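K.L.:
here are the coordinates; sequence isn't available:
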């Protein structure tokens, strides 16, 4: 991933986190969910930004990311990860995140 792609991903995740701060439920950042360990275990990518770059998904806002969540994105996830869908990937990441946090208490 080049520096521009990383900057775009950082801007995108910062926007997600800002939206999460205004939500009644606290969201966990993509960086915390899709750690390098998670990504290397379940995908062929080093991080979530590489996944988006490889799929040619140009995401700069939360709304653009939500618009991306469709059958085509599920198919991409199915082909390039160990998951059958985005929902399964996201659920596994959330579960791993909470298990890790519980273990560290």
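P.N.:
The structure has been received and is ready for your questions. Note that this is a predicted model, so its numbers are computed, not measured. Numbers count the residues shown, from 1 in each chain.

K.L.:
can we go C-alpha only for contacts and neighbour counts from here?
P.N.:
Noted.

K.L.:
Quick one: distance of the helix or strand containing residue 51 to the chain centre.
P.N.:
Element membership of residue 51, judged by DSSP states H and E, is helix 48-54. Relative to the centre of its chain, helix 48-54 is centred 9 Å away, using CA atoms, centre = their mean, to the nearest Å.

K.L.:
adding another structure so you can compare the two:
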């Protein structure tokens, strides 16, 4: 008896694993991770660019972003989002992103 569908399942699992690995490795764009639906539902802003443009931080480069005092970013997140910290916001966005990828 030949079982069909296992090759397709294996391919799908491999694709899902690769997508999750990309997300973990930071290959997902901020705009994709913090998409308009996520931002509108969870923040005072319609997109991630608006979120940072209205912040007290001057962000022009990746280095600028990486040099932000995370406690100050946490304060900003607490004031303008449904989250208590930047870490919590990233985790929520990541969970939604992965769930959507799993359902594709």
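P.N.:
Done, it's in. Predicted, not measured: the structure shown is a model, and the values here were computed from it.

K.L.:
Do you know the score for how well these two fit?
P.N.:
Superposed pair, TM-score by TM-score structural alignment, normalised by the length of the second structure: 0.72. Supporting alignment: 81 aligned residues with a CA RMSD of 1.5 Å.

K.L.:
distance of the spatially closest residue to residue 89 of the second structure that is not a sequence neighbour from residue 54 of the second structure?
P.N.:
In space, and not counting its chain neighbours, residue 89 of the second structure is closest to residue 83: 5.8 Å by CA to CA, 6 or more residues apart in numbering. To residue 54 of the second structure, residue 83 of the second structure is 17 Å away according to CA to CA, to the nearest Å.

K.L.:
So for the two, which residue has more residues nearby?
P.N.:
residue 83 (18 against 11; other CA atoms under 10 Å).

K.L.:
which SS state does that one fall under?
P.N.:
Assigned with DSSP: H, G, I helix; E, B strand; the rest coil, residue 83 of the second structure falls in the coil class.

K.L.:
give me every residue that touches residue 45 of the first structure.
P.N.:
Each residue near residue 45 of the first structure by CA atoms under 8 Å, 6 or more residues apart in numbering is listed here: 39, 51.

K.L.:
how near is it to residue 81 of the first structure?
P.N.:
As judged by CA to CA, residue 45 of the first structure and residue 81 of the first structure stand 9 Å apart.

K.L.:
returning to what we had before: how big's the offset between the helix holding residue 51 of the first structure and the second structure?
P.N.:
Once superposed with the second structure, the aligned residues differ from helix 48-54 of the first structure by a mean of 1.0 Å; criterion: mean CA distance after the TM-score superposition for the first structure.

K.L.:
Which element is encountered next along the chain beyond that helix?
P.N.:
Helix 48-54 of the first structure is succeeded, C-terminally, by helix 62-68 (DSSP H and E).

K.L.:
Beyond that following helix, next helix or strand please.
P.N.:
helix 71-80.

K.L.:
Measure the mean distance from that following helix to the second structure post-superposition.
P.N.:
Mean deviation for helix 71-80 of the first structure: 0.5 Å (mean CA distance after the TM-score superposition for the first structure).
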